[in-house]
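Asker: predicted structure and sequence below. I'll ask about it afterward.
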Amino acid sequence: MSGHGFHVHGPHDHELEHAAQHEPKGMAGQLAVITAILATIGALFSYMGGATQAAAGLYKNDAAIKKTEASNQWNYYQAKSSKQNLAELAAVLVTSDEKRAKYAEEIDRYKKEKNEIKEKAEALEKESAEFDHQSAEQMHLHHRWAQATTALQISIALAAIALLTKKRWMEFATLAVGGVGVVLGALTWLHL
């Protein structure tokens, strides 16, 4: 093979030298580390996206329950109104002052009960609206987490393309899109 300054190498040795001279230094290792970091951050973002989606569903469920409870109260209010109307009609139709006084007491009682029921129904509707608002906020966060996760997934795909094509600019594109994903995730974390 080699003797006194003369060196002969086989085809395999030539390919190794060529790859060493033309392949960017450590590109595969760099891309492996970048991909691992992006995948880890992406997994965290994906978890947060799932958690916010689940929370949104729970808040929406609580809103529906409160809305149903409010509806029940309004039905109860309507029943008391009907009873009050019947008592008012009876007070007009009876001839005895004693019975008229009894119906007047019932009318006053129904008015008082209706006011209490109305306050409870309105409070339940307010709670329902608050749960709806919380659900909407959680869904907004879910979408933001999904955007951040998608950007990280795209950057991981770009890393694979960079590794296959051995193009340094693709590695920079990987870092740029990954950076966008990390920024989106940070903004979501801060509720901005």
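Answerer: Thanks, I have the structure now. Numbering: from 1, shown residues only.

Asker: contacts, neighbours, all on C-alpha from now
Answerer: Will do.

Asker: hey, which helix is longest across this protein?
Answerer: When the chain is parsed with DSSP state H, its longest helix is helix 97-165.

Asker: so how far is that one from its chain's centroid?
Answerer: Averaging C-alpha positions (Cα atoms, centre = their mean, to the nearest Å) puts helix 97-165 14 Å from its chain's average.

Asker: got a list of what I65 touches?
Answerer: S128 (Cα atoms under 8 Å, 6 or more residues apart in numbering).

Asker: can you tell me the SS state at it?
Answerer: Of the three states, I65 takes helix under DSSP: H, G, I helix; E, B strand; the rest coil.

Asker: which element follows the longest helix of the chain toward the C-terminus?
Answerer: Sequence order places helix 168-189 as the next helix or strand after helix 97-165, per DSSP states H and E.

Asker: quick check: buried residues in that following helix?
Answerer: Within helix 168-189, the residues scored as buried using 16 or more other Cα atoms under 10 Å are 170-171, 174-175, 177-182, 184-185, 188.

Asker: now for it, which elements pack on it?
Answerer: Where contact means 3 or more Cα pairs under 8 Å, 6 or more residues apart in numbering; DSSP states H and E, helix 168-189 is packed against helix 27-93, helix 97-165.

Asker: A further structure is provided below for comparison with the first:
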Amino acid sequence: MSICLLLQEMPFLSFTEFASLTHNPSLYPAKRIHFLTKRHSLQHHLFSPPIRASITAAMEPDQSGRALITSSSPPIKLLFVEMGVGYDQHGQDVTAAAMRACRDAISSNSIPAFRRGSIPGVSFEQMKLQIKLGVPHSLQQTLDIESVKSVFPYGEIVSFEVVDGGLICSSGVYVEEMGDKNDDCYIVNAAVYVGY
């Protein structure tokens, strides 16, 4: 039984009540609980130990309760995340698509807090960035990471991660005069984590 059907049966539960179903089934009518006793249990799908462990590993609170992004590099105190998409429709250059994705992520944001000293005890020089790109697997070896990093005008890049993602699709047209080798369009996704 899918989670959607389970939600349809219990449309007025808060997330806390929903999560507690597997721990205290006596709170809810038996007809609703039978979904959980079948082989597709809610606990198996949503609250299994590997999922809890990966969430804990990805985001850990610091002493003030703020979330920290953890990685192989020292964690940052996360302020916000910028997201973007970049395309290269002609020329089949994944680096160009990645640079556009990063520009898209940062181009509609302004960060006056760092320059104005709005965060007590934090100067502009302490701004840190973590970059994560979704790039089609077959193109990752041709990505020029240093060129992509050059997109960011300031902030120390403390980690740069490339994962399987993005897309290779047809642009619908092959234009040899624009450097096309075929009609492929490369698409890259970017997430930029900003903190200190």
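Answerer: Right, received. Where do you want to start? This one's a predicted model, so the numbers in the text were calculated from it and none came from an experiment.

Asker: quick one: TM-score?
Answerer: A TM-score of 0.21 describes the superposed chains when it is computed by TM-score structural alignment, normalised by the length of the first structure; 62 aligned residues with a Cα RMSD of 4.9 Å.

Asker: circling back to that earlier point, tilt between the longest helix of the first structure and helix 168-189?
Answerer: 160 degrees (axes from the mean of the first three to the mean of the last three Cα atoms, to 10 degrees).

Asker: got the angle between helix 97-165 of the first structure and helix 27-93?
Answerer: Going by the same axes, to 10 degrees, helix 97-165 of the first structure makes 170 degrees with helix 27-93.

Asker: from the contact counts, what lies against helix 97-165 of the first structure?
Answerer: Helix 97-165 of the first structure packs on helix 27-93, helix 168-189, going by 3+ Cα pairs under 8 Å, 6+ apart.

Asker: distance-wise, check V162 of the second structure relative to I145 of the second structure.
Answerer: Computed as Cα to Cα, to the nearest Å, the V162 of the second structure to I145 of the second structure distance reads 9 Å.

Asker: for H22 of the first structure, grab the count of nearby residues.
Answerer: Around H22 of the first structure sit 9 other residues, with neighbours defined as other Cα atoms under 10 Å.

Asker: with A101 of the first structure instead?
Answerer: A101 of the first structure is flanked by 12 other residues according to other Cα under 10 Å.

Asker: ok so, going back, now the buried residues of helix 168-189 of the first structure as a markdown table including distance to H12 of the first structure?
Answerer: Conversion of the buried residues of helix 168-189 of the first structure to a markdown table gives the following (distance: Cα to Cα, whole Å):
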| residue | distance to H12 of the first structure |
| --- | --- |
| M170 | 28 |
| E171 | 28 |
| T174 | 32 |
| L175 | 34 |
| V177 | 37 |
| G178 | 37 |
| G179 | 39 |
| V180 | 42 |
| G181 | 41 |
| V182 | 42 |
| L184 | 47 |
| G185 | 46 |
| T188 | 51 |
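
Asker: quick one, what contacts V148 of the second structure?
Answerer: Residues in contact with V148 of the second structure (Cα under 8 Å, 6+ apart) are 95, 98-99, 102.

Asker: and with 10 Å instead?
Answerer: Contacts for V148 of the second structure (Cα atoms under 10 Å, 6 or more residues apart in numbering) come out as 95-103, 131, 160.
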